[in-house]
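K.L.:
following is a predicted model, sequence given first.
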Amino acid sequence: MIDIQTFLLALGIGNVGFAILMAGYTHGAAPSAGLRLWMWARLGIGVSQLIGWARPMLGLPLVAGVEGVSWILAMSLEMAAYCVFFGFPRWGRVLLPITLLSSAIVLAAAHGGANHIQLSALVGAVVALFAMAMAWALLRRRSASLLQRIIGINDALFAAAVVIWVASVWLGKGPLDHSGAQQAAYLAGYMLMIVNGFGFLLLCKQKDDTHMAKLAATDSLTGLYNRHAFLVRADGARVVAQRQRTGLGLLMIDIDHFKQINDRWGHATGDEALVVFARTARGIVRDHETIGRLGGEEFALLLPGADLDEAVQAAERLRLAIREATIVTSGPSYRMTVSIGVVVLDPHEDLGGAMARADHALYAAKRAGRDRVEIGELVRKRA
């Protein structure tokens, strides 16, 4: 049999230790509202468990109500950390009323003479509700990572164990007797401390790593792929197209008279032109297509599965869309244009050769008057 009081002491010390660990982890790091909430939640749960351990020795009736409210507040902070982490909008409008109402009910029950077991069951029902909500937040999407699934399943198992214990108290029977159900709930709480304590830290690190990888692959001004990331994706698409024997269109794009925009209205307007181009292009580029900024005012667009006619049509759609976009300047508004060179990769052509052909077509469009689409020369067959 588990000594519940000793177990509570161990859990309380463990959760307070997690809070201290998180305080050290976040000190000097970039601010993270989710981690701060999680840290306070761990501290609150640890304090609640220490109060539960000390309650029989203190012998004060008020302590049971304080213990229950501290559990509710701590679990609501943990739920708030999930809400912040996943970016749920207006989560406070739901969480705050539930927290205040359930705390008031527990205090009223304690004031009305409810014994400790009854109060614990009432608090347990609220804790199970929060745990189920956290499990839903983690498991609601099929795209959830393995780490999210592990933490979410752990939350769900903890909620189930607490519900069984609460049912054994209220109904006087259940899958386990009251003592066995209580021990199962505390063991599930131990797993919750270990898995969720480290798990949320790992989730935040996983999110930060994903963000850093995105920053490394993204042009900071336009939000498009940078040159390196585009070339990596383009070469991968080339390999797939050659293996599957499908077309792969490549567009080289240049904003016309870009230097004049900078010289006439300043570099801030030039940056605005690049941003307007990127926003307009994203509006017509399909999900399977890739657009990137190669440098300066030069961009490239990759069209998997496209033949030459489809690539030219895509280029014309982009050219016409850019003509309709307006740049706000310090003087009159300005409508920019683009020149585009189009090729479709030859089955045995490398990426550098295809880009050179598209680049030659781009400069042919420039020489022919700009604001136009030119098709690149075909690959010369070796004799």
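P.N.:
Nice, thanks for sending it over.
K.L.:
going forward, measure contacts and count neighbours with C-alpha atoms only.
P.N.:
Noted.
K.L.:
mind listing the helices for this protein?
P.N.:
4-26, 33-58, 61-86, 92-111, 116-139, 146-171, 178-217, 227-244, 258-265, 267-284, 308-324, 351-367 (DSSP state H).
K.L.:
who are the contact partners of F230?
P.N.:
By CA atoms under 8 Å, 6 or more residues apart in numbering, the contact list for F230 reads 290-294.
K.L.:
ok, back up a step: distance to I340 for the helices of the chain - can I get that in JSON lines?
P.N.:
Formatted as JSON lines, these follow (distance: least, CA to CA, whole Å):
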{"stretch": "helix 4-26", "distance to I340": "48"}
{"stretch": "helix 33-58", "distance to I340": "45"}
{"stretch": "helix 61-86", "distance to I340": "40"}
{"stretch": "helix 92-111", "distance to I340": "50"}
{"stretch": "helix 116-139", "distance to I340": "45"}
{"stretch": "helix 146-171", "distance to I340": "43"}
{"stretch": "helix 178-217", "distance to I340": "24"}
{"stretch": "helix 227-244", "distance to I340": "17"}
{"stretch": "helix 258-265", "distance to I340": "14"}
{"stretch": "helix 267-284", "distance to I340": "13"}
{"stretch": "helix 308-324", "distance to I340": "7"}
{"stretch": "helix 351-367", "distance to I340": "5"}
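K.L.:
name the nearest residue to Q118, sequence neighbours excluded.
P.N.:
In this structure, Q118 finds its nearest non-sequential neighbour in V169, 7.4 Å apart by CA to CA, 6 or more residues apart in numbering.
K.L.:
how close does the one you found sit to L192?
P.N.:
22 Å (CA to CA, to the nearest Å).
K.L.:
likewise for L171?
P.N.:
Note on L171: its distance to L192, by CA to CA, is 26 Å.
K.L.:
the more surrounded of those two?
P.N.:
L192 (19 against 10; other CA atoms under 10 Å).
K.L.:
so that one makes contact with D155?
P.N.:
Yes - L192 is in contact with D155 according to CA atoms under 8 Å; the separation is 6.9 Å.
K.L.:
pull out the buried residues from stretch 6-26.
P.N.:
7-16, 18-19, 22 (16 or more other CA atoms under 10 Å).
K.L.:
ditto for stretch 92-100
P.N.:
In stretch 92-100, counting by 16+ other CA under 10 Å, buried: 95, 98-99.
K.L.:
next up, a second structure to put side by side with the first:
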Amino acid sequence: MKLDFLTLYIVILLNSVTVAIIWGAISYRYRNFSAARIWLAGCLLTTVGGCVLALQGNEGSYVPAVLGNGFVIFGFCLFWIGVRDFYGLRGGWKASVAVTMGSLLLLVALFDSLQGRNLVYAGGQSVPLALAAVYLLRFHRGDLGAVIAAFAMVVGMAGHAVESFLNIGLMLGRVDQDFYSTVESYALLCVIFSGVVWNFGFAVMSIDRLREELAELAIKDDLTGISNRRHFLAMLEKQDLHARRNLQPFSLMLIDIDHFKRLNDTKGHAFGDRILRRFATTAGGSVREGDMVFRLGGDEFAILMPKTTAREAELVAVQLIAALRGARGWEDGLDRFTISVGIAEWSADMALIGGDLTIEADEALYRAKANGRDGYAIAGLENRKNMGPAQVASLFRNDAAGQKIG
């Protein structure tokens, strides 16, 4: 089979156009997905490069050959930059420019040698492919799309390696021209179609990433950024099953912002939204590692506390109430607000299911409100509204010493 560069360049062009259409659609539909835009740019550059290279014909005109290879090599570099961006890494632009310019300088220096040009072409593409494959294998975390893309890139580099050995052999007179033409054609086709496969791998990676983001959005509250009621119900059920298997208690806090409706009506919804976000931030900084904060709707929040008794949850509640009372950085004193907290504990002897536990915590919350708000109540236990964190902590030490809590 005679090696026809013109045909191969047209194949490159058609493949690049096809993949560019796919990335163009993804970029348009998901405009915050920056990696897709970079991969689209890479496909467009290789498309332009294919168009320019097609102008040189089989003889290899100087300007189309240099410019076309420059576009293609930088397009390959963009695939690597896109991989970096996909995994949250910035940079790579200076290295890409260096690889492209270095390749072009070598291409100009070796232009009179067809085999020399082929070596530069293969090397210039293989460098960003190798870098991209390393990143994909390093960060893939079991992602099938990343494995597919990395494998395709390795195949592409293998095709370039075969091509390079053949050109070196031809330069040294160790390879027959007919054998070179036949094998080189297959090697280049291998490189071309490996590009389709690694872009397919990128697409699988993108679908998985977008699906994860959609799943996260489904359990996140838009206003505060914390988990929503749907996630709360799922985690409550999960915690209930875990507690029944392991006979370990857990506690639930239900929280309302005091007089929130009045604040909303008198100061506006923007002010109310600010209060909700501030509470979510304060609560996130006050709970312990492993505790989960949720917004159930309106000004209703919940904190799920694994492996925690009601008395242990009490200390967290007191600390959260105190944190809001002493919060700094408010725009003015009128921005301050208080909360009421209801606490309930799951335990095997209480034989509570998730719904019953919520009812218990809700009843404790209403008791805290009836006692004047700005405090907490524990289901089935005495309310100690006026105690501070230090006083509650001392009671825990007394519990550890076997003394009765008053």
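P.N.:
Yes, it's here. Keep in mind that what you see is a predicted model, and the values were worked out from it rather than measured.
K.L.:
re the thing from before, between the contacts of F230 of structure 1, which is nearest T337 of structure 1?
P.N.:
R293 (16.4 Å; CA to CA).
K.L.:
aligned to A121 of structure 1, what sits in structure 2?
P.N.:
Aligned counterpart of A121 of structure 1 in structure 2: L119 (TM-score structural alignment).
K.L.:
who touches its match in this structure?
P.N.:
163-164, 167.
K.L.:
sorry, back to before: could you check how far the residue nearest to Q118 of structure 1 is from P56 of structure 1?
P.N.:
Distance from V169 of structure 1 to P56 of structure 1, by CA to CA: 20 Å.
K.L.:
what of L101 of structure 1?
P.N.:
For L101 of structure 1, the distance to P56 of structure 1 - CA to CA - is 27 Å.
K.L.:
settle it for me: which of those two has more neighbours?
P.N.:
Comparing L101 of structure 1 with P56 by other CA under 10 Å, the one with more neighbours is P56, at 13 against 10.
K.L.:
residue contacts, the more buried one?
P.N.:
With CA under 8 Å, 6+ apart, P56 of structure 1 has no contacts at all.
K.L.:
how much space is there between it and L50 of structure 1?
P.N.:
Taking CA to CA as the criterion, P56 of structure 1 is separated from L50 of structure 1 by 11 Å.
K.L.:
next: A311 of structure 1.
P.N.:
Applying CA to CA to A311 of structure 1 and L50 of structure 1 gives a distance of 68 Å.
K.L.:
tell me which of those two has more neighbours.
P.N.:
A311 (25 against 21).
K.L.:
which other residues reach stretch 262-282 of structure 1?
P.N.:
Residues outside stretch 262-282 of structure 1 that contact it (CA under 8 Å, 6+ apart): 221-224, 258, 261, 297, 318, 321-322, 325-331, 336.
K.L.:
make a PyMOL selection of whichever of those turn out to be buried.
P.N.:
Selecting the buried subset of these in PyMOL, with 16+ other CA under 10 Å as the burial test, is done by:
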select buried, resi 222+223+224+258+261+297+318+321+322+325+327+329+336
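K.L.:
and the contacts of stretch 262-282 of structure 1, which of them are in strands?
P.N.:
Taking DSSP state E as the definition of strands, the contacts of stretch 262-282 of structure 1 contribute 326-327.
K.L.:
now G92 of structure 2, nearest residue through space, not along the chain?
P.N.:
Per CA to CA, 6+ apart, closest to G92 of structure 2 is I81, 5.8 Å.
K.L.:
compare the contacts of F230 of structure 1 with structure 2 and list the overlap.
P.N.:
Among these, the ones still in contact in structure 2 (both residues aligned by TM-score structural alignment, their matches' CA atoms under 8 Å) are 292, 294.
K.L.:
taking the contacts of F230 of structure 1 one by one, which sit in strands?
P.N.:
290-294.
K.L.:
and F232 of structure 2, what pairs with it in structure 1?
P.N.:
Using TM-score structural alignment, F232 of structure 2 lines up with F230 in structure 1.
K.L.:
how deep is the nearest residue to A187 of structure 2 once chain neighbours are set aside tucked in, by neighbour count?
P.N.:
Leaving aside its chain neighbours, A187 of structure 2 sits nearest to G159 (4.7 Å; criterion: CA to CA, 6+ apart). Counted with other CA under 10 Å, residues neighbouring G159 of structure 2 total 24.
K.L.:
verify the stated contact: G159 of structure 2 with I192.
P.N.:
No - counting by CA under 8 Å, G159 of structure 2 does not reach I192; the two are 9.2 Å apart.
K.L.:
returning to what we had before: got the contact list for the residue nearest to A187 of structure 2?
P.N.:
187-188, 190-191 are the contacts of G159 of structure 2 under CA under 8 Å, 6+ apart.
K.L.:
JSON lines for those residues, including neighbour count and distance to I207 of structure 2?
P.N.:
Converted to JSON lines, the contacts of G159 of structure 2 look like this (neighbours: other CA atoms under 10 Å; distance: CA to CA, whole Å):
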{"residue": "A187", "neighbour count": "22", "distance to I207 of structure 2": "30"}
{"residue": "L188", "neighbour count": "21", "distance to I207 of structure 2": "29"}
{"residue": "C190", "neighbour count": "18", "distance to I207 of structure 2": "26"}
{"residue": "V191", "neighbour count": "23", "distance to I207 of structure 2": "25"}
